[in-house]
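# predicted coordinates and the sequence they were generated for:
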Amino acid sequence: METGNITRVSEFLLLGLSEEPELQPLIFGLFLSMYLITVLGNLLIILAVSSDPHLHTPMYFFLSNLSFVDICFTSTTIPKMLVNIQTQSKVITYECCITQMYFFSLFGLLDDFLLTVMAYDRFVAICHPLHYTVIMHLWLCGLLVLVSWIMCVLSSLLHSLLVLRLSFSAELEIPHFFCELNQMIQLACSDTFLNIMVLYFSVGLLGGGPLAGIIYSYSKIVSSISAISSAQGKYKAFSACVSHLSVVSLFYCTMLGVYLSSAVTHSSQSSAIASVMYTVVTPMLNPFIYSLRNKDIKGALKRFLCKKV
């Protein structure tokens, strides 16, 4: 493209999930409900863990961090979408788009890292129960969370800086309800080879690495559980992992489904609809998965709510 046709873009147009006017009130009500449930559910988890001394353990420390990240994750995309529907505007400024892309990448990666840290916690608890309190002490738990934050911040910052160097045409339509890194790279007019290479490397290292850690942890957990002689002991050990395993399965299966569907259909609109699963539905379901099967969380929530009432 000629240099004269490339200008400094000031805004993008988010096409959203549907351009049908009659569907906008339905989409607004549905996403507002899911967002409020997500925020309320995860906030209750954080309040229950922080208010109950019995839950001041590594597992619930990581869980409260995961709930905080899930609130931030959905808050990065859904409020802007709701505002655009309410104002009947699709515009998002260039600066807001870059900011949204940065925080979406940051909190998405943090979800991945925290799930890996929680898998390590379950590995130590089941495979090395006698040394659990020695290994998973407060300093190590804080260090694991801090390192996760640092790596995710640096990775997201790198991608954002690389996008800032790209040139875009004057009018750009993003076939999504938020600014996604991959969409931004595809819309660029300038050379994106470096962006694509860094993206692939990042996905392989920061996506494949944590997944490999989770698989390794659970392979050791399964071996340890199978070595337990009593059925009651096996059930107790498995119950300690089932909530986390459910969240991990939901997180990775929905993400895998999004990218497989987009690869098969080659439709940006279908990809946007499918991405609702891991951007909205998964953070909304996490509090229910952890609270419905967890007596400690349910007890802490009851005590907290009764105290407030």
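Arrived safely, thanks for sending.
# going forward, measure contacts and count neighbours with C-alpha atoms only.
Fine.
# how about the helices in the stretch 51-200 of the chain?
Taking DSSP state H, counting those that start in this stretch to define them, one finds helices in the stretch 51-200 of the chain at 58-87, 94-127, 132-135, 138-164, 181-187, 193-202.
# now render those as a markdown table, adding distance to residue 212 and mean neighbour count.
Listed next are the helices of the stretch 51-200 of the chain as a markdown table, based on distance: least, CA to CA, whole Å; neighbours: other CA atoms under 10 Å:
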| stretch | distance to residue 212 | mean neighbour count |
| --- | --- | --- |
| helix 58-87 | 19 | 20 |
| helix 94-127 | 9 | 21 |
| helix 132-135 | 21 | 14 |
| helix 138-164 | 16 | 16 |
| helix 181-187 | 23 | 16 |
| helix 193-202 | 14 | 14 |
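# in contact with the closest residue to residue 224 other than its chain neighbours, which residues?
In space, and not counting its chain neighbours, residue 224 is closest to residue 127: 5.9 Å by CA to CA, 6 or more residues apart in numbering. Neighbouring residues of residue 127 by CA atoms under 8 Å, 6 or more residues apart in numbering: 220, 221, 224.
# got another, please set it beside the one above:
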Amino acid sequence: MPQSARISQRLSPYETFDRAAWGKLRLATPLPLTLAELEELKGLNVEISLEEVEVIYLPLSRLLNLYVGATQNLYQAKKLFLGNQSAKVPYIIGIAGSVAVGKSTTARLVRALLARWPNHPKVELVTTDGFLYPNRVLEDRGILGRKGFPESYNVRKLLQFLRDVKSGVPEVTVPVYSHLEYDILPDEVQVVHQPDILIVEGLNVLQTQSGDSRAQLFVSDFFDFSIYVDAAESHIRQWYIDRFEALRKTAFQNPTSYFHRYKDLSPTEAYEVALGIWTSINGVNLHHNIAPTKYRADLILSKGQDHAVQEVHLRKL
């Protein structure tokens, strides 16, 4: 490494690792997933191999296991000091990133790997999609076309959920969002029962702005650790277009799909529609609201064109 690069890294708040250096930090961490299990965790059009799991995600799961263990030791020390039996609250991990960057796959994979460690087997995953306002509310406010932007979320409800979780409430419910129907399902909820670890994944989890100017807290205030999944915008845009085309051939064919009207587009038409949506909505949201939060994360996963992580940036303590 040139001297200038060494100085730059020394002055950065992050330590940067290439694939080889990061992969060595796995040590003896076993690979608990089969190829079939990995296929079930992958998102649409997200390519990930067992080699990627071994090199990138096993070291990450080892790091998180060490962090969770340290927090559990702190809990025991506090309990000893206070002489009480107060309930242990979940360790909360936030995962942020753009639409189509693969953060949902990352969240599911991290959940699966962390649940294999014996000292925290109960790991739950919640997405912030459930805290979007219903379409009827977004339509009334004239912001349906800004779904995913800060003002489209019921931030007060999301903050209350996180307060309850961190307060040790035994059972907390979360609204359920359907990507097929593109709306909140009014009669369904996800129930969270005091997990050892809670993963919260979404576009907005590291943002310090919201549609509610009265908010005194930020979602990230409740996190013990945060991850940002990053890539060049040109790659993310292409991944979004590719995913749109894949959905046109699959989910959009379902008559109940909100996007059923796109089912008969030609590949060229689908490309133009997807590019238009990216340019007018998702790209704008990435520039204005999501990308600026990257350096608030404790760890950044930087992906290349093939979805493989090329560098890992870990915040210095």
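Structure received. Computed from a predicted structure; not experimentally measured.
# list the TM-score for the superposed pair.
With the length set by TM-score structural alignment, normalised by the length of structure 1, the two chains reach a TM-score of 0.28; 150 aligned residues with a CA RMSD of 6.8 Å.
# just to revisit the earlier point, I'd like the distance between the residue nearest to residue 224 of structure 1 and residue 233 of structure 1.
Distance, residue 127 of structure 1 to residue 233 of structure 1, by CA to CA, to the nearest Å: 13 Å.
# mind listing the shared neighbours of these two?
Shared contacts of residue 127 of structure 1 and residue 233 (CA under 8 Å, 6+ apart): none.
# most neighbours among the contacts of residue 127 of structure 1, which one?
For these, neighbours were counted using other CA atoms under 10 Å, and residue 221 has the most, 23 neighbours in all.
# does that one belong to a helix or a strand, and which?
Assigned by DSSP states H and E, residue 221 of structure 1 falls within helix 208-227.
# check residue 198 of structure 2 too.
According to DSSP H and E, residue 198 of structure 2 maps onto strand 197-201.
# report all helices and strands that that strand contacts.
Applying 3 or more CA pairs under 8 Å, 6 or more residues apart in numbering; DSSP states H and E, we find strand 197-201 of structure 2 packed against strand 91-97, helix 103-114, strand 123-127.
# please repeat the previous calculation with a cut-off of 10 Å.
strand 91-97, helix 103-114, strand 123-127, helix 155-166, strand 225-230 (3 or more CA pairs under 10 Å, 6 or more residues apart in numbering; DSSP states H and E).
# among these, which comes closest to residue 5 of structure 2?
Closest of those to residue 5 of structure 2 is strand 225-230, at 20.9 Å (criterion: CA to CA).
# and the angle for the closest one with strand 197-201?
If you take axes from the mean of the first three to the mean of the last three CA atoms, to 10 degrees, strand 225-230 of structure 2 sits at 30 degrees to strand 197-201.
# what's the angle between the helix or strand that comes right after strand 225-230 of structure 2 and strand 225-230?
Scanning forward in sequence from strand 225-230 of structure 2 by DSSP H and E, the next helix or strand is helix 233-249. Relative orientation of helix 233-249 of structure 2 versus strand 225-230 (the same axes, to 10 degrees): 80 degrees.
# with adjacent residues omitted, what lies nearest to residue 314 of structure 2?
In space, residue 314 of structure 2 is closest to residue 299, 4.6 Å off (CA to CA, 6+ apart).
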